[in-house]
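Asks: Please find the sequence and the predicted model below.
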Amino acid sequence: MLCAISGEAPEEPVVSKKSGAVFEKRLIEKYIEENGKDPVSGEELDLEDLLPIKSARVVRPRPPTLTSIPALLSQFQNEWDSLAIETYNLGEQLARTREELATALYQHDAAVRVIARLTKERDEARDALSKVTVSGSAAANGDAMAVDNDTFPEYLAELVDETQAKLSKSRKKRPVPEGWAGTDDVSSGEQIQKADSSAPGSISLAVGDELTAISGKGGDVAVYSRDGEEVHSFNVGSPITELVYAEPNIVCGTSKGEVKIYTTAGAELASFSEHAGAVTGLALHPGGVILLSVGSDKSFVYYDVKTLRTVFRRWTSSSLTTCAFHPDGHLFAVGTQEGDINVFSTKTGDSMAVFSLGASVSSLVFSENGYWFAAGSDKTPNVTIFDLRKEGDAAKAKELTTTGPVRSLDWDYSAQFLAVAGPGGVAVHHYIKSSKAWTVLREIGEPAVKAKWGDKAKTLHILGEKDNYLVYGASQ
């Protein structure tokens, strides 16, 4: 007697009045509840149509494989073998996991030790750099000139505030100074001087009030008068990377991390060794007292050119390539190898803004309007004009087309003429304020290293690739 639904012997059998088939009670009741029909005949079927069958309780037989003692022993042996194999596999996995964990812990411990050692060496190097002494006439009494790398001197902070207040007050309404060169003067200027530089491998140019200085990679400095005659020459003893005027003296940066100050006649006044790598940029504050140097060692340093002392140092996260002060002096910008331009507060050394050029920054210069600065790279062409008042891509106010990579930028005091020098020559870009438009006013096909404006933008001084010094201006 088997259930017509499950095909098994029912535990509680019932029979249908309609079809006479035998069912397991719980199964047929569920079927009727869902379908209301006899599963055999398909007729309508209710629970009242089911009759219980009175019979002895059915005992399910055991599966044939377990009906004997040998079969049971065989089953137990199979289960034991499976358990033994699984235990062995788990042991192997545990051993491998322990080995991997031990290796990872050893590597972690080694990495922690290396990091601790490098951090210690870095701190020791910074401490040693901060204790470098300054040599020169100012230290003739033998007193060491220690670096204060934590706080900016109060007297210099007051100078920065006074300079900013004085220079920014009349900027917006300031007219072009009387006697300043006009567009005709710049566009029609002729070559009025040409000389071969006595500084081989000429790399930098500084134009002062009365004299012009040229430096070479071998450490030579040649000083010229306004007439183009060489009046002095001397050697600083190290390859020169940068040169600026700190009237009436000349400041040189070297590949050995030195900043040296000389008179125009070649007398050394001071020598600072604050950078662990090459000095890549120098800039003089508009107040005429603070000198800024940046280096490949990721640091920038302030010097007091009056007292000939190092007064402030700050480290950054990138190798620095060039620098420039804002015309008001309360800010300065540095370029990096990664292509960023970081703007810092002069008094605190804190970062105020970051702009992206996209390539290693070779030169940057602020406009006298107070809110623009130009930047270029010696790896890619074109000059980008940035607006300090904006952020991100919106800060890129204009991109000026050039004939090649950019080595040098110089904006005149009237903020009209931007001189761009590079291997493709020198170009003067003119900004027309009334129409807010840019135009190329003059092009000189002399491959150049540097180009600087002279007095009242009436002369343009060019340092050529071939160690030649050229001056363009009105013929006399």
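Replies: The structure has been received and is ready for your questions. Residues are numbered from 1 along each chain as shown.
Asks: hey, let's count contacts and neighbours off CA atoms from now on
Replies: Will do.
Asks: Quick check: Tyr155 is in a helix.
Replies: Yes. Tyr155 forms part of a helix when assessed by DSSP: H, G, I helix; E, B strand; the rest coil.
Asks: OK, contacts around it?
Replies: The contact partners of Tyr155, by CA atoms under 8 Å, 6 or more residues apart in numbering, come to none.
Asks: Next: Glu446.
Replies: 423-426, 464.
Asks: Give me the ChimeraX select line for these, limited to the buried ones.
Replies: The ChimeraX command for the buried members of the contacts of Glu446 (criterion: 16 or more other CA atoms under 10 Å) is given here:
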select :423,424,425,426,464
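Asks: Next, give me the two most distant ones among the contacts of Glu446.
Replies: Gly424 and Gly464 (11.0 Å; CA to CA).
Asks: so what's in contact with the two at the same time?
Replies: 446-448.
Asks: now for stretch 214-221, what's the gap between its first and last residues?
Replies: One end of stretch 214-221 to the other measures 6 Å (CA to CA, to the nearest Å).
Asks: Please disregard the earlier target; I meant stretch 176-188.
Replies: Stretch 176-188 end-to-end distance (CA to CA) = 20 Å.
Asks: now what about that stretch, what contacts it?
Replies: Contacts of stretch 176-188 (CA under 8 Å, 6+ apart): 414, 441-442, 456-458, 473-474.
Asks: One more pass at 10 Å, please.
Replies: Stretch 176-188 is contacted from outside by 189, 412-417, 428, 430, 440-443, 455-460, 472-475, using CA atoms under 10 Å, 6 or more residues apart in numbering.
Asks: try this one next to it:
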Amino acid sequence: MGATIGFNQPVESAAAPAAADGDVEMSSNVEKLSAEVDNIISSTHQALSSTRKKRKPAPGYTNAEHVKSFIQQTTVPSLHATKPAGITALDVSMDGNLAVTGGADKTVHVYDFTSGKTLATLKGHTKPVKQVALIEQDGAGRLAVSCSADKTVKVWSEGADGGKWSLQHNLTGHKGEVSGFTVHPSKRLVAAASTDQTWSLYDLANGETVKTYDPLEGQEGSFAYTSFAGHPDGILHAGGTDDGNVRIWDIRDASALAASLQSHSNPVTSLSFSENGYYLASSSNADPTVKIFDLRKLTVLTSWQLPAENKINEVRFDTSAQFLTVVGTDARVYANKTWDELVKFDDNAGDLTGARFVDLGRKLVLSGMDRTLRVLAAPQ
């Protein structure tokens, strides 16, 4: 396992210019980012990393005892088309009122829980949607981002005052399917990875490619990405590959990996950084094992296996750094640090594909291949 993250450093300071004892110095940039983009990344990182250690869950955020009581409260059936059927991707606004879903039917839906209506059906992808994200911008309209096996990333924008949604950017350039993306915490950039062994950084304002990160010569193993995730401070980006590796990059440096982790013996199909920045969860849909890496030591902190018949489609830390959701054959919620199982939900008619804690963690929204959104919460 090669690495350039300092073994004894917190992840947010991993790219310090001078190496301490036991650390390995980062390589220098070969194709530098523009001054504007570098400033966006550096200022965002500085602002977020300086408060991360002291950050606590938002006032009123749910706790483990509350989550243990979660049961299914409501369902939203019959979303997306029946042929082919299935919600393949999910994101939900922090207040829990708006959901963005991607489907096997190649469309993206915007659903309003308050009115109980689908506000938009966005068409343009030519193959099933792999991932979606909702971007809520201060003082500006909301954006939805989607990627697909059709090799594109699309950015959709909401009209003024909640008007009609429309395509804003069609991001192309990859020769293989786009397997995942992550929105930078500045909300001004998006990074997307592909099975063509590259990942790219895009400018959300103009839709232009900022930089493309190619596979490195002399590096053993594959760079064909099957999943992708970004560190909450915006510097580190991780791509899971088809041979079970996790490639961790410093977004400012295209010349060397920050770390390379051996995760699974099968393609890594889901990755998630914890909000505290120290952990990385990984899974494969061909292996019912969850692994948690400690990024300060670049070792597996813990791992556990679900029943052999279980399939895992997504692992995801919540924004309070308290919980990890694991969905696939069923849905499970684990407590961060102790990794105790708090909730198991299996009253679903098809594989589950996504889970999002919303409304200060008081609700958990699930999406599934049975074309249904489910909302779990404590009994009223």
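Replies: Noted; the coordinates are in hand. Keep in mind it's a predicted model, so treat the numbers as computed, not measured.
Asks: Could you report the TM-score between the two superposed chains?
Replies: The TM-score (TM-score structural alignment, normalised by the length of structure 2) is 0.80; 320 aligned residues with a CA RMSD of 1.8 Å.
Asks: returning to that earlier point: the shared contacts of Gly424 and Gly464 of structure 1 in helices, which ones?
Replies: Judged by DSSP state H, the shared contacts of Gly424 and Gly464 of structure 1 include no members of helices.
Asks: Val406 of structure 1 pairs with which position in structure 2?
Replies: Counting by TM-score structural alignment, Val406 of structure 1 lines up with Ile312 in structure 2.
Asks: Name the nearest residue to that match, sequence neighbours excluded.
Replies: The spatially closest residue to Ile312 of structure 2, leaving aside those adjacent along the chain, is Gly328, at 4.4 Å (CA to CA, 6 or more residues apart in numbering).
Asks: Just give me the match in structure 1 for that neighbour.
Replies: In structure 1, the residue matched to Gly328 of structure 2 (TM-score structural alignment) is Gly422.
Asks: What is the burial count for its match?
Replies: Under the neighbour criterion other CA atoms under 10 Å, Gly422 of structure 1 is assigned a count of 27.
Asks: Distance check, it against Phe152 of structure 1.
Replies: Gly422 of structure 1 is 37 Å from Phe152 of structure 1, by CA to CA.
Asks: Strands of the stretch 1-150 of structure 2, start to end?
Replies: Ranges of strands in the stretch 1-150 of structure 2, per DSSP state E, counting those that start in this stretch, are 71-76, 87-92, 98-103, 108-112, 117-122, 129-135, 143-148.
Asks: any chance of these in TSV, plus distance to Glu177 of structure 2?
Replies: Converted to TSV, the strands of the stretch 1-150 of structure 2 look like this (distance: least, CA to CA, whole Å):
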stretch	distance to Glu177 of structure 2
strand 71-76	30
strand 87-92	15
strand 98-103	15
strand 108-112	17
strand 117-122	19
strand 129-135	9
strand 143-148	7
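Asks: okay, the ones you listed, which one's buried deepest?
Replies: Ranked by average neighbour count under the criterion mean count of other CA atoms under 10 Å, the strands of the stretch 1-150 of structure 2 are headed by strand 87-92 at a mean of 28.
Asks: so where is that strand in structure 1?
Replies: With TM-score structural alignment as the criterion, strand 87-92 of structure 2 aligns to 202-207.
Asks: Pull the distance from the matching stretch to the chain's centre.
Replies: Chain-centre distance of stretch 202-207 of structure 1: 28 Å, with CA atoms, centre = their mean, to the nearest Å.
Asks: just stretch 341-359 of structure 2 next, same as before
Replies: Taking mean C-alpha positions (CA atoms, centre = their mean), stretch 341-359 of structure 2 and its chain are 16 Å apart.
Asks: Ok, stretch 87-101 of structure 2 next?
Replies: Between the centre of stretch 87-101 of structure 2 and the centre of its chain there are 13 Å (CA atoms, centre = their mean).
Asks: Would you map the helices across structure 2?
Replies: Taking DSSP H to define them, one finds helices in structure 2 at 35-52, 64-67.
Asks: who are the neighbours of the strand ranked longest in structure 1, in terms of helices and strands?
Replies: Ranked by number of residues, the top strand in structure 1 under DSSP state E is strand 396-405. For strand 396-405 of structure 1, the elements it packs on are strand 372-376, strand 381-387, strand 417-422, strand 425-432, strand 437-444, judged by 3 or more CA pairs under 10 Å, 6 or more residues apart in numbering; DSSP states H and E.
Asks: Name the single longest helix found in structure 1.
Replies: Per DSSP H, structure 1 has its longest helix at helix 69-130.
Asks: The helices and strands packed on strand 396-405 of structure 1: which one's closest to Gly266 of structure 1?
Replies: strand 417-422 (28.2 Å).
Asks: mean deviation of the closest one from structure 2?
Replies: Using mean CA distance after the TM-score superposition for structure 1, strand 417-422 of structure 1 ends up 0.5 Å from its aligned counterpart in structure 2, as a mean over the superposed pairs.
Asks: Could you list the buried residues of that strand?
Replies: 417-422.
Asks: go on, stretch 174-194 of structure 2?
Replies: 174, 176-185, 187-194.
Asks: Among those, which are located in strands?
Replies: Short answer: these in strands (DSSP E) are 178-183, 189-194.
Asks: residues in structure 1 aligned with stretch 145-156 of structure 2?
Replies: With TM-score structural alignment as the criterion, stretch 145-156 of structure 2 aligns to 251-262.
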